[in-house]
Every structure is written in structure tokens, then in C-alpha cells.
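Chemist: Sequence first, then the predicted structure, then my questions.
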Amino acid sequence: MCGITGLFDTRGQRAIDRSVLQRMNDSQHHRGPDEGSLHLEPGLGLGHRRLSIIDIATGQQPLFNEDGSVVVVFNGEIYNYQSLIPELQALGHVFHTKSDTEVIVHAWESWGEDCVKRFRGMFAFALWDRNRQTFFMARDRLAVKPMFYAVLDDGMLLFGSELKSLLAHGGLKRDIDPLAVEEYFALGYVAEPRTIFTQALKLPPAHTLCWRRGEPMPQPKAYWDVRFSLDNPIGAEEACAELRQRLEESVRLRLIAEVPLGAFLSGGVDSSAVVAMMAGVSSEPVNTCSIGFDDPAFNESAFAQTVADRYKTNHFVETVKSDDFDLIDTLARLYDEPYADSSAIPTYRVCQLARKRVTVALSGDGGDESFGGYRRYRLHLMEERMRSALPPTLRRPLFGLLGKVYPKADWAPRMFRAKTTFEGMARSSVEAYFHSVSILRDPMRDELFSPKFKSALAGYNAQQVFERHAAQAGTEDPLALIQYLDLKTYLVGDINTKVDRASMAHSLEVREPLMDHELVEWLATLPSSLKVRGQEGKYLLKKAMEPKLPDDILYRPKMGFAVPLARWFRGPLKQRVRDAVLGPRLAATGWFNPAYLTHLVEAHQSGARDYSASLWTLLMFEAFLRNVVDGAVAPSPTEPADMVMA
């Protein structure tokens, strides 16, 4: 696991300023504190920060092929590299290391752009082929690892694992993209391929960018997609057995390391399943890490302890105070662009705990998307059944009217909170799902934004992100469609972003067995009835794990990794919220309606409404403006042993 960065002159062979490249590389020191190296040649500069995991002795980067004509910087893990080495050796390639990185340069030589199709893992890499005068970037199928890039006005391409490395160059404009702001306030993150800055982009999941020097800028090219065929005739019992085999294989692949390795254990189904599988294939007790909260409403540590006891793991627990809100500015600097998932706080803390014990941790991330675990899936399917019972010509006007006139009753018992359901019933499937996952829904954003900002949007709505992906989904199955949307949006923009930044802030590698692309592909062949059955989500995973986990782990209500925002904003953070939301920095943008900002604060703090998610989104946006836009992102400390490779 590492940090990569660099520059590529797309038009010629201008000299690369070593001090600039060094600064870009130093900004990501936290991603790789063990070693740092640079490679410079005319028109190209590559930087690498190394967190040593595999082939510690000889796996340094940038790494070259036999004659030095191909060089790569790589972040991630190629889990099937050991099986690819003999295949490449049979094709005549000579290996000088035992690292997965060297597989990339030889695979490029033999298979060109299609090399990525042979890799099973999480990866982002940039490669230069001097003989072909070709620069090549790639990102893994589910975007576990990040890749940012920008092309400056003079034709210089910048890239990096984090946006801060591009900002450290000094030439990237900090002009904010209004369309990215719209996406952020709808979704809580800026969706791929956009970034918060107009000039910078994210390489989308499962895409490559291949640029021959001197040619016009190419478009990123997709090399993979998941297809929900739902046509596997397998029975439930056979599916459970095959799932256990596939989970075991996925976990086993992710246990290769030359450093201490463990797992996150929350006590939920996904992380517990991963730990159970690890225990079954490990010769030593598994190291597990959990955090508890001093507020019982958010504390799952007892469930984690149950799993730890069953499998006799080396279990480490730390309790986090429920008023752990001193990370706001730290998170703003860490994420480089606005990011509004408040579970970033406990995620940061559990990574901090894990790094005290291990260098690599396996997680249960990705299970909800592929197995059908989110509560919103069950609600959406219920609405879909109601939507299909009425023709759109009747349904839209009837429920549209009910949605407008029915009061929003956050204070009422759940059965009386029908406004959201009515609004959803008036929409198409994609519109309704976007509406259900939005932090500030369309009517709220309409009130939030000023006329000036709406003019800059020119009619753009973040729903277009979902519509673009839905057009590629290839399925009309109600569950499969929203699973596909989440795999393309929420998993990438929220979950993987959160875990990558939080873990790498502590120089911790996190591996994701439930996001193995072969497992995801197989699950997509199974009928939706094996994922959500009645009111039970993750049906297949739970049934498959019944021999390995107790029912009170498998079938208890999902808690999630939450923090008590509503209470914070009426108590210890009351003044901070007022200062941020109603203060000069947001006002200076001219993008927001001051009267609506005041309404959000006053209504929440009086107890009339729960606007905690909206206020957190505004709080983090204000922190981003202060920490990133107004001030330079502070680089990490420089590693004194850095070397230059020429």
C-alpha cells in the first residue's frame, strides 16, 4: 500500500522540476512512511511513497522492466500475482523481485492495455513505456484505490493518490466546480469522475487512460463492468456452500503479507463473517480490533466480543467518547474535498487503533451492496411493488400531491412519517432511489442555494449521476438496479473513499474480501430472492454463515457506525454550528440563501426538526473552504532517506 504521484508532459520533453515532484511526493508521506523514491527523465517524473507489505527487501518503486524502458508506480495489491509470475516467465520475462509490482510491467509488455483484465486486486498505477512513448494509468474495478489527475493549460498532466499531491504542485487552479457542489449537497461526496475543482478529475472505477505523447487527450476507457444476469439456477443450499468456498478463497488471497495482519471486527454480519473465515484458514489466532462507544445506543462492542470469544482471537478494544468531535478540521484536510459521512470519525479511530497492532487489516466493506443489506433496499422494494400497482398517469399526480401537503413529521412514530414515501411513489425508480439517499433532497437544495448559484448550475441536478449509471445497468430488476447504482456511486464515492483516507492517514493497509470482483460477479448471477427475502436482507450470507456465527449476530437489527450528531448540534457543538453555518466563510461564497441557513440552525437547535445530517454537510463544507481552498494543504513530513532514481 502506497502513495503515488507524478507529472507527464503530454506535448514534449520539458525538464521536470525535481523540487516540485519532491513536494508532491512529500504531501503523501502518510501513505508510505517506510521509503520514498523519485524517477525523473525528460518530460516525466514519478514519485512513490512506500508502506512495505510484500517483498520488503526488493520491492522498491518506481520499478522497471529488464531494460529500463518501462517504469511503474503502483498503489495497492495484485492478489493473484503469484500465479501470474510463472505465466509471464514462460513468455520470456525475467523477474528481479518477488513483488506484485513487477508483475505489472511485464504484464504490460505482454498484454498491453488488456493487462488490467488479468489482475485480481485493488490497484491504481501509472506506467511509462519509453519505447512506445506511452503513459498509461489504471484503477481497479470497484475503485478501492484512488487516482486523481489533471491536465494543466500547458499540457502537463499531474496525477496522484490524493488530491493534495496535485495541489502541492502549485499549478492546479482551485476554482470550484458548481456541479460538484450540487453533487456534494445531494450525496455527501463528489461523484466520479468529477472532483470539487474544475481542473481535476478522478479516474473512474474499472477505467484506464492511455496517452501517447504528442497526441490529443484521450478519454478514459472502461475495461470491466458487473452484469446482474440473475439467471443462475443454483438452489439456496448449494449457493450457501459455494458462497462459503468463495469467501474462504477471497480471504485466503488477502492474507499474503510480511507484516502483522488482522481484521476490523464491529460485531456486524460482514466483519464477523470475514473474521470467521480468517480463523478457519489461519494457523495462528486472528488479531481483531474494535472500538466501543460510551453511549450504549451506538455501542456494538459486546457483539464483537462474542465473535472474538468464539474464535479465540487476539482482540483489542478501545472505547471512544461519544463527544469525539475534535476531528472536523483534521478530516477536512485529510479528504481534500468536501466529504459528509460522519462515520468518518469512528472509522478514523478504528484505523488508529488497528495500526497500533497491525499493518494490514481485513474489513467487511462491500457486503451491503452485493448481498442486499441496506434497510433502504427493503423500503425501495416495498415502494416498487406499490408503484407497479398503479399506472404512472395516476400515480404521479396522486402521490405528488400527497407528498406536497403531508407534513414532514420527524417527531412522529415511524408509521406516521409518510411524506418521504408519498414523494417516492410519485417518482420513477431511479428518481425515487436518488431521492431516498439524498442528504438534502431537491426541495431543500432549491431553498439552500442562492439564485446566483442556481444560475451557475444551468439546470444541472445530481440525479443525472444516477441516470447515467442506470442507463448502463442492463437490468430492470428493482433490487439489482439499485445495487448496481450503489456499486457505482455510494460504494465508490463514500465507503471506499472513507476507508482509504482514514486508513492511510495512519499508514494502515485495508483489504476488502467482500469486494473481490470474482465474488461480486458471481453474486450478480444469483436471483434477488437470495439477497432480500421478505424483511430479511443479506439472506444468502446469513444462511451461509449459520454454521459459523450465532443467530444473535446474524439476525439482530443493524446498528451502523453512527455518531450522535443531533445531540452534538444541540449541545457541545451548538455554537460551532452557528459560527460555521451562519458565519462569514459560507456567506462570502454568495452560493447560499442566508434565510434558509438560519432556518436549518434554528429549527434544529430548538428541537422542532432534525436537520443534523444537513448541518453536518454544511459544517464539513465550511471546514473544506477554510482548510483546503483558503490555505495550502499541509504536506506530510519529508522522509530524510528519500532517494532519486534516474
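Modeler: Right, received. Where do you want to start?

Chemist: Only C-alpha atoms from now on, for both contacts and neighbour counts.
Modeler: Fine.

Chemist: What sits closest to the residue most central in space within the chain if chain neighbours are left out?
Modeler: The chain has Asn496 as the residue nearest its centroid, 1.9 Å off, counting by C-alpha atoms, centre = their mean. Spatial nearest neighbour of Asn496, excluding adjacent residues (C-alpha to C-alpha, 6 or more residues apart in numbering): Val144 at 5.4 Å.

Chemist: The longest helix along the chain packs against which elements?
Modeler: Longest helix in the chain by number of residues (criterion: DSSP state H): helix 236-253. Under the contact criterion of 3 or more C-alpha pairs under 8 Å, 6 or more residues apart in numbering; DSSP states H and E, helix 236-253 touches helix 269-281, helix 517-523, helix 539-545.

Chemist: next helix or strand past it?
Modeler: strand 261-264 (DSSP states H and E).

Chemist: Distance from the chain centre to that following strand, please.
Modeler: For strand 261-264, the distance from its own C-alpha centre to the chain's C-alpha centre is 19 Å (C-alpha atoms, centre = their mean, to the nearest Å).

Chemist: try this one next to it:
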Amino acid sequence: MCGIAGLFYPATPKPVDPQRIAKMIEVQAHRGPDGSGVWTAPGVGLGHRRLSIIDLGGGAQPMQSFDERITVTYNGEIYNFREVRLELEARGAHFVTESDTEVLLHGWRLWGPGMLARLNGMFAFALHDAERQCLFLARDRLGVKPLHYVELADGALAFASELKGLLAHPLLRRKPDIRAIEDFMALGYVPDDACIVAGVKKLAAGYCLLVERGKPVPKPVQYWDLDFSNRARGSASALEEELVERMRAAVRSRMVADVPLGAFLSGGVDSSAVVALMAEASTRAVKTCTIGFDEAGHDERRFATEVARRFATDHRERIVAPDDFSAVDRLVTAFDEPFADASALATYRVCELARENVTVALSGDGADEALAGYRRYKFQHAEERVRGLLPAGLRANVFGRLGHAYPKFDWAPRPLRFKSTLLALADDGDEAYARSVGVTTPTLRALLFTDAATRALGGHRAEERYVATMRGAPARDALDRAQYADIKHWLPGDILTKSDRTSMAVSLEAREPLLDHRLLEFAATLPVSMRLRRGQGKWLMKKAMERYLPQNVLYRPKMGFVTPISAWFRGALTDEAQGLAVSKTLSATGWFDMRAIQHLAEDHRAGKAEHGRTLWQLMMLERSLARVFG
């Protein structure tokens, strides 16, 4: 895995200072501690930091074609590079390295942007073609690898794997975007169609951008999308066998490496399935690792240990406790933008643990989105059935009134928390789902934001992107639409951002076999009953894994990789919560009502309300603002 950065002048080929490129990649050294390279030519400069995984002795970047026409800087892994290489060699290509990077050079020469359809992998790369006088940027289908870009005042298009690479350029104007703050407060992350620094963009998953000299920078072009509108035919047993075979192929393709390889093992279905398939394919004991919590309700170590014993893995574990709070500043540095998924702390710790023994680790990320594993899908599916029984006007009148009248029992057992369900039933299904994926509700955000912030937002509403995506989804069913929206927003914005930044912070390559695009394309065709049945998400996957995993791993309630921050803010981190109410950083923005923040902290500490996640959001925002904007 690697870090990339560069500059391209579309209007006129101005000279590029190699030292400027060097600074942009140096701040990303954690992404590639094994080597660096800078290449410049009139009007263009490319930089690279390398984490050596394949062809350790070769594959240095930026890499050029034999005639120096094409130069590429690339972050990622192309898992089918050997197959693509054979096809290129049959067409006359001559390779001089064993790396997957060289496939991009020959692929571009023969197919141009069309080569993306042939690649199976995770990647973000920039390719310069001297003959065509163009720069080509591309990002993998699901957004596993990041790519930021911005147009600077001197006419340059600057790009980098991480935002910090762009921040290293002196011409980048550091102005915060209030819309990204609204997005972050709603969702807990800054989504891929936004950035906390105004003007900076992220190339969307499954998109590419071709910038040609003498022409303005165009809009990116989508080269891949996931289609939920078709349904697979066949018996449950036949579909089960196909699912297993696709999972098996995805895992095996991601076990190719010239460095030590292992896996994260949480004890949940997804990571356990990956480890089972790795053990099946490996002649050696699979190296696995897990982290646990000192809060019993969040600790899955006993399940991970059971799976590790079942497959005789070389297993290690570590505990995350409140005194691990010291890692928060490292997370802020790793993410650049505010990121409030508190499981990032645990993910960072398990990446640290893995890196002690391996350079590549496979994870179980992606199965929940692909096969409807989240609990919210069950609720959305059930609520849609109720909505279909009653006219919209009647629902709004009956459920709306009940929902507004019913008290908000944050502290109560789940069966007594009817308020959100009643309000969801009163609303449109897409709107209700958009709210369900959020962290801080519109009502609470309205209390936290000042009038000045509300005016500055100009009506921008974070949930609208979800609603628009669901309504335009290539889908048949409400469950299809919810999964599609999560794959477009939640997956790249939260799950994959977390995986990339925490693993790269310790120079570890994380691979997600359950996000193989061919596996997802198949999963999207499965009938709803094969994904969600009798309240059981990932139904077909669990049935298929019965041959590998015990029932208590497959069918136990989903726990999730959740850091117990609510308990922490009532204990070891109480002072941190109180400090937010007098934060000079938050106060200086003029965006927040500091008294409202004080009430949040007090009510949470007293147990009157549940505000742990919102307090974590505010804390991470405070630290990110201080780091990025001073």
C-alpha cells in the first residue's frame, strides 16, 4: 500500500518544483515507509511513497513506460494483475518487472480508460500521458483507497491520497466549509461528496477523471455502478454454492503477497468466515489477532478465541480500555477531517497489533452492506411493510401524533424506545432511513447550531444526499435502496475511511475480500428473502457458512466493533466532556451554542439522556479544527 501526490497544469505547462512534490508525499510517509520517488516534467509532477508488498526488489514508483511516454503513481493492489498481464503479453506487451503497477502502463497504452473494466482490486492512481498531454485519475469501484484533489490559485490541479498531502501545498487556502460540518454532525463522518476544507474534492468510488491540456478540468465520469434491479434465479442451495465459491475466490485472490500476511478476527460472522476460507487455502497456520474491551457488553474475545482454536490459527489479542484515550490525537492526525466512528480507536489498536507480525491483514468489512447485515435493515424492511398497509396521510396523522407525544427514553431498555419508530412510520421511507443512519438528529443539531450557522448553511441538509440516492437507485425494493445508499455513502465515507487511515497510520495494508466487486454484483441480485429472512440479516451467507462455523458464532446477536464511549464519558472521560462546553476552538467558529453543549454534557453525565456519540463528535471536531485550521 502506498501514498501518492502530484500536480498538473491543464492550461499551460508551468515548471513544477520537485521539492514541492516531495513535501506533499513526505507528510504521507506512514503510507509508504519502504521508499519514495518524485518525477517531474514540464507542467506535471508525480510523487510516491511505497509500502512494498509485491515484487519487493522492483516496482519502484513513479514508474515509466519503456519509451517514457506514460508515467504512473499508484496506491493499491490489482488482484488479477497476472491474468491481465497475460492478456497484455498476448497483445505484444513486454514486461520488465513482476509488479502490478506495470500493468497500468501497458493497459493504458492498449485500452486507455477502458482498462478500468478489466481491473479487480483496490486502487487510486494518477497516470500522465506525454503524447496525449493529459492526466488520468481513477479510484476503485467501492472506494477502498482514497484520492483528494483541488484546483489551486496558480492553475494547478493538485491531488493526494490524504488531505494532509494537499495541506502541505502553500497555495491551498484553508477555509472551512460549514456544509461539511453539518454533514459531519449528522453522519459522524465527512462524506465523499464533501470536505471540511472548502474547494477540496474527493474522487468518488467507481469514478475517473481525465484532465487534458488546454481544456478546463471536467467533471469525473462514472465507470462502474452496482445494480440491484435484477434478480438471480435458482434454488437456495444453488445460490448458496455460488456465494461460497465467490467468497472463496475473493479470499484466495487477496492472499497473494511477498510479505507476511494475516487477518483481523473479531469473533463475528464476517471476519470468522474470512479466516475459515483462509485456513482452507493455506498450508500454514493463519496469523490472527483481535482486541477486546474492559466493558463486558462490548467484548467479543471469547468468540474470536473459539474460532481461532477451531482453525488452529496463530492467535493474539489485546485489551482496549479508557486509558487508551491517548491514541485519540494520533487518530486526529491520521484522519485529517473529523471522524466520529468511535470504533476507529479499536480498529487502530488491532492494526497496531497486527503490524507487529504481518504487513498485510484481511478483514471482514463489506458483508453487512452487501448482504443486509445491519440491524437497521431489519427495521427498515419491517417499517416499509407497515407503510404499505396505510395511506401516507393516515400514517402521518396517527403515527406522527403518537411519536411527538411519546417521551424520548434514551436511558430505557430498547423495547421502550418507541419514539423514533413511530416518527419513522409517519414519514416517507427514504427520509426515515436517512435519519436512521445518522448520529445527531436534525432536532439536536438545530439546538447545537447558532442562528449564524443555520443561515450560513442556506438550507443544506445532510440527509438529503441519502434521500436523493435512494430515490434514484437502480433497485426494486426498499431494502435494495437502503443497501445501495449505504454502499454509496456509508461504506466509503465511514467504513473504508476508517480501515484505510487506521491501517496506513501503522503502515499496514488492509484488504477486504468481501468487497470483491464480483461478489457484490452477485449479492445485489439475491432475492430479499435470501438477504433478510425472519429478522436474520445475511441469511444466505450464514446458511452457507454453517459448514465452517459453529451456530453460536453464526446466529448470536450482532455486537459490532463498538468502543464503549458513553460509559467513558460518565467515568474516565467526564472532564473531557465538560471541557467541550468551554472550548475556545468550538466557540471561535461561531457555529455552536456553548450553553447547549454544556447541557448535553451535564445530562449525559447525570444519566438523564444518552449523548455519548454526540459528545465524541464534538470532541473529534474540536481537535480536527485545531489541527487543520490552527
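Modeler: Cool, the structure landed. All values reported here derive from a predicted model rather than from experimental measurement.

Chemist: Shouldn't the residue nearest to the centre of the first structure be within a helix?
Modeler: Yes - under DSSP: H, G, I helix; E, B strand; the rest coil, Asn496 of the first structure falls within a helix.

Chemist: ok, back up a step: the residue nearest to Asn496 of the first structure in helix, strand or coil?
Modeler: Applying three-state DSSP: Val144 of the first structure is coil.

Chemist: Can you report how many residues lie near it?
Modeler: 26 (other C-alpha atoms under 10 Å).

Chemist: Among the helices and strands packed on helix 236-253 of the first structure, which comes closest to Gly6 of the first structure?
Modeler: helix 517-523 (28.1 Å; C-alpha to C-alpha).

Chemist: mean per-residue distance, that closest one to the second structure?
Modeler: Mean deviation of helix 517-523 of the first structure relative to the second structure after superposition (mean C-alpha distance after the TM-score superposition for the first structure): 0.3 Å.

Chemist: Can you verify Gln61 of the first structure is assigned to a helix?
Modeler: No - counting by three-state DSSP, Gln61 of the first structure falls outside a helix, being coil.

Chemist: what sits against it?
Modeler: By C-alpha atoms under 8 Å, 6 or more residues apart in numbering, the contact list for Gln61 of the first structure reads Ser37, His48, Arg50, Val72, Val73, Phe74.

Chemist: same question, Phe293 of the first structure
Modeler: Phe293 of the first structure neighbours (C-alpha under 8 Å, 6+ apart): Asn299, Glu300, Ser301, Thr319, Val320, Lys321, Ser322.

Chemist: Helices of the stretch 351-500 of the second structure, start to end?
Modeler: 367-371, 375-387, 392-405, 419-426, 429-436, 442-448, 451-457, 464-471, 478-485, 496-505 (DSSP state H, counting those that start in this stretch).

Chemist: Quick check: which of the helices and strands packed on helix 236-253 of the first structure is nearest to Leu166 of the first structure?
Modeler: helix 517-523 (29.5 Å).

Chemist: Test my guess that Ala342 of the second structure contacts Thr563.
Modeler: Yes - Ala342 of the second structure is in contact with Thr563 according to C-alpha atoms under 8 Å; the separation is 5.7 Å.

Chemist: who's in contact with stretch 432-439 of the second structure?
Modeler: Against stretch 432-439 of the second structure from outside (C-alpha under 8 Å, 6+ apart): 185-188, 376, 380, 424-425, 441, 463-464, 466-467, 482, 613-614.

Chemist: Skipping adjacent residues, who's closest to Pro527 of the first structure in space?
Modeler: Closest to Pro527 of the first structure by C-alpha to C-alpha, 6+ apart is Leu230, at 4.4 Å.
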